[in-house]
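Visitor: Show me the folded form of this:
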Amino acid sequence: MGIPNFVDYVKMQLRSGKGGAGIIHFMRAKFLPKGGPDGGDGGRGGHIILRGNKQYATLLHLKYRKHVHAPNGQTGGDGCKTGANGKDVVLDVPLGTVAKSEDGEEILLEILEDKKKYLLLEGGKGGWGNAHFKTATHQVPRIAYPGEAGLAAWIVLELKLLADVGLVGLPNVGKSTLLSVISAAKPRIADYPFTTLLPNLGVVAYREQGSFVMADMPGIIEGASTGKGLGIRFLRHIERNSVLVFMVEATVADIGKAYALLQRELTAYNPLLLDKPRLLVITKIDLLDSTARADLVRTIPSPIQTLFISAHTEEGLTQLKDAIWQALHPVG
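Guide: Prediction:
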């Protein structure tokens, strides 16, 4: 499935609520003219909370909410009544969302579970009323505390798609075609580079009851890790993939050279990406005769498990799904 209006990055100014003030108050009744202190505490300020929601696939619904402020807590009342807490603000986000500091250096939260709430900014505590300060030697306290200030910060939300398998390759290598053939996804396909401008997800059925989620990423070119082409915008999604499938077209002059380029770009972005299990898939193999196929094998790098496929004729697709499944579910 393609993801319409895909938004995977938003920056928001968030502020939790201020705590309500405690009050100074003394009990007064007809037959109790000098009652003790009964000033109540202020209520807590509202929290800012992120909640995982598997129904969302993008951050589009938050794109235009630049400023989000939680309500303040209410002032305490007489009779030791605590003020009402400020209402929490709950922001639903897709699974795989990461909350970061404004500069992007510090990861604050990772949202991985559906319906689970994650506290992002805590509301300020309510201040104590004067009832809190009564002691045997200080029976008429005339002191109360104001509520604590809430927290304010610019927060970056980044979505990293949760997919089992990520397709990595140069533009126009056949990633979208493969996804369209082995899943129900309908990505945009054309015979020119950078047809895929947004990630596409597809659920691939395997054998009788198995399945896995595959993500087709926009093509990577040399210099992508420094911002060329579509740059690093979509490389972050690869960080969530359990298995990486490197795809190289059969008609390129040197398979090893093309594979090395993809490795360099991923390493420059995040060296840990190459610690993931990976496969090398040679696409469009139907375009080569037996002699050309034999010549092709000489340029394949080793050691890496290599498979030959044609999405057009469906050659090798069963073997590819078997290899992916085994990589996702290693024995021992």
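Visitor: hey, let's count contacts and neighbours off CA atoms from now on
Guide: Noted.
Visitor: doesn't residue 117 make contact with residue 110?
Guide: No - using CA atoms under 8 Å, residue 110 makes no contact with residue 117, being 11.0 Å away.
Visitor: distance of residue 293 from residue 169?
Guide: Note on residue 293: its distance to residue 169, by CA to CA, to the nearest Å, is 20 Å.
Visitor: out of the two, which sits in the busier spot?
Guide: With neighbours defined as other CA atoms under 10 Å, residue 293 and residue 169 compare such that residue 169 has more, 26 against 16.
Visitor: Now the second one, please; I'll put the structures next to each other:
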Amino acid sequence: MHNLPKPMIEVDHLSKIYGSTQAITDVTFSVEAGEILGFLGPNGAGKTTTMRILAGYLPATSGTARIAGFDVHEQSLQVRQKIGYLPETPPLYPEMTVEGFLYFVARIKGVPAGDRTTKVKAAIERCNLQDKRHVIIRKLSKGYRQRVGIAQAIVHDPPAIILDEPTVGLDPRQIIEVRNLIKSLAGTHTIILSTHILPEVSMTCSRVTIINRGKVVATNTPEQLLTQLTGGSGYELEIEGEANLAKQVLLNLPGVSQVESIPLAGMHGYSPKDNRAYLRVISQPGVEPGKHIAAALLHSGFDLYEMRRVSATLEDVFLQLTTEEKNMQTEADSTTNEEEAA
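Guide: Predicted coordinates for the structure are as follows:
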């Protein structure tokens, strides 16, 4: 029997407490070799704390983390040789040139003297910095500084790379360039990409871990999360007639799991008119009841003005997960307060 290869990054029941504040609680996930994992959560969810523990900048209060088989706490030096880390603010020396800075980083990261030229050249090429190699870093745009930040993270060719909010503050063109650069690193490197920007995840990552209020609330591929949590796609309808009667007709159809009115504030591309009702029909996974919806409405005497297919987005999943958690926490807090009052 063959032993399955171990994940490149293993996080097991990690917790961190600052004084009386629980920053992360029982965080567990893994990243396979060559994979890009999106570490997704709202601001303050615990993403940066987790990244800093993995990078060896912070000790965990409890739990373990291993990178390339080495324990982050017990074997910190070996771990630092195996990772490249880009914090949210790139750790650059603004008075150095790009090339001089990367030689300096290669030296402190333990790259042998004979290999430094090759490694620096490779990092400069991968990050498309050839034209900027002799430019002083403080003269670079934010997008180029971010590239230098990624170059310093990969200059020693580590198997694992940790990127904390790598596109924050960049313009749309720079975001696309950095995103493409990150995608090009997959396969040869294992990457954790921490972000609260949803398109980042769906366009870059093969798997997603969502963290909220310091706890992991879901881990899966973006596609699986969409199917699991939103029940598939659906349809938006503009009809003339009584909305509640239309809902009753539609809920009797096979493949329809839910029908809801769309508030006018949530309409996209519609100009609301008198006597019109706007409905969203959620279909069951793997079912397309579109033709039955149209036929049933017309047969029941409703005028159908528009029908468009809508697919759930990662934003829907994210809001569903983080809102559910927030509501559960609010309920728990109010129960605790009632018990204390009693």
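Visitor: Assuming the best superposition, what's their TM-score?
Guide: Overlay of the two chains. TM-score (TM-score structural alignment, normalised by the length of the first structure): 0.23; 127 aligned residues with a CA RMSD of 6.7 Å.
Visitor: that older thread, ok, residue 110 and residue 117 of the first structure, which is more surrounded?
Guide: Between residue 110 of the first structure and residue 117, residue 110 has the larger neighbour count (other CA under 10 Å), namely 19 against 16.
Visitor: Chain neighbours aside, what residue packs nearest to that one?
Guide: Nearest residue to residue 110 of the first structure, sequence neighbours excluded (CA to CA, 6 or more residues apart in numbering): residue 98, at 4.5 Å.
Visitor: So which residues make contact with the helix or strand harbouring residue 217 of the second structure?
Guide: Assigned by DSSP states H and E, residue 217 of the second structure belongs to strand 215-220. With contact meaning CA atoms under 8 Å, 6 or more residues apart in numbering, strand 215-220 of the second structure is reached by 24-29, 45-46, 207-211, 225, 321.
Visitor: can you do 10 Å?
Guide: 14-15, 23-30, 37-41, 45-47, 206-212, 225-226, 228-229, 317-318, 321-322, 324-325 (CA atoms under 10 Å, 6 or more residues apart in numbering).
Visitor: ok, of those residues, which come out buried?
Guide: In these, burial by neighbour count holds for 14-15, 23-25, 27-30, 37-41, 45-47, 206-212, 225-226, 229, 317-318, 321-322, 325, counting by 16 or more other CA atoms under 10 Å.
Visitor: Tell me which of those residues fall in helices.
Guide: Judged by DSSP state H, those include 47, 225, 226, 229, 317, 318, 321, 322, 325 as members of helices.
Visitor: In this model residue 210 seems to touch the last one, though I could be wrong.
Guide: So that's residue 325 of the second structure. No - with contact defined as CA atoms under 10 Å, residue 325 of the second structure and residue 210 do not form a contacting pair (11.5 Å).
Visitor: Checking my notes, the residue nearest to residue 110 of the first structure in a helix, right?
Guide: No - when DSSP: H, G, I helix; E, B strand; the rest coil is applied, residue 98 of the first structure is found to be strand, with no helix at that position.
Visitor: That one: what's it in contact with?
Guide: Neighbouring residues of residue 98 of the first structure by CA under 10 Å, 6+ apart: 9, 107, 108, 109, 110, 111, 112, 156, 157, 158, 159, 160.
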